[in-house]
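>>> let me see the structure of the following:
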Amino acid sequence: MAYMIKKHSIYKTDNWNMMTVEVHGRNLVLREISDQWGEETHHFMSRPEMMHWAENRFAKDKFEGTDEEWQSIMDALKGV
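Model (predicted):
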């Protein structure tokens, strides 16, 4: 069964710091690229699984940006 891959940009600060999510049917492929760590790819079987990862990865009490930046990332992930 063929399906269209939808790509969502979560954030992009420059060519070396960005996050995207590709929707492959029911599967989600999240790519996080940073100038510090290189590229990390995460595969999720569901949106709740991805959001659980995001809540740990972007724990509000440890986030190094503004509340608005944190909310923007979480809203973008919820919108996938």
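>>> okay, CA-based contacts and neighbour counts for the rest of this
Fine.
>>> return the set of buried residues in the host helix or strand of Met51.
In this structure, Met51 sits in helix 47-57 according to DSSP states H and E. Across helix 47-57, burial judged by 16 or more other C-alpha atoms under 10 Å covers 47, 50.
>>> would you do the same for the sequence below? I want to compare the two.
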Amino acid sequence: MIKKHEIYKKDKWNMMTVEVQGRYIVLREISDQWGEETHTFMSRPALMHWAQNRFPKDDFEGREDEWRQMMAAFKQV
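The predicted structure follows:
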């Protein structure tokens, strides 16, 4: 069974979803700038490590709530 999590969705061109497929975690990032990128992780710690590098807290200065919500969504995977 595939379990799908939506990390964020601004519109149909800017979104990120994570699917748990057995022991694999497949992340799809769709953006109007780069198209679709897919990343596969073997563990939740690997996913969290990627997320914290991809979305450094310093980049969300003044939008800390947005960063916290995104990290919380990753942790729920």
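>>> circling back to that earlier point, report the mean deviation for the helix holding Met51 of structure 1 after fitting onto structure 2.
Comparing helix 47-57 of structure 1 with its match in structure 2 after superposition yields a mean distance of 0.3 Å (mean C-alpha distance after the TM-score superposition for structure 1).
>>> which residue numbers in structure 2 go with that helix?
Mapping helix 47-57 of structure 1 onto structure 2 (TM-score structural alignment) gives residues 44-54.
>>> any chance you could map the strands in structure 1?
6-14, 17-24, 27-34, 38-44 (DSSP state E).
>>> average gap between the third one and structure 2?
Plainly put, strand 27-34 of structure 1 ends up 0.3 Å away from its match in structure 2 on average once the two are laid over each other (mean C-alpha distance after the TM-score superposition for structure 1).
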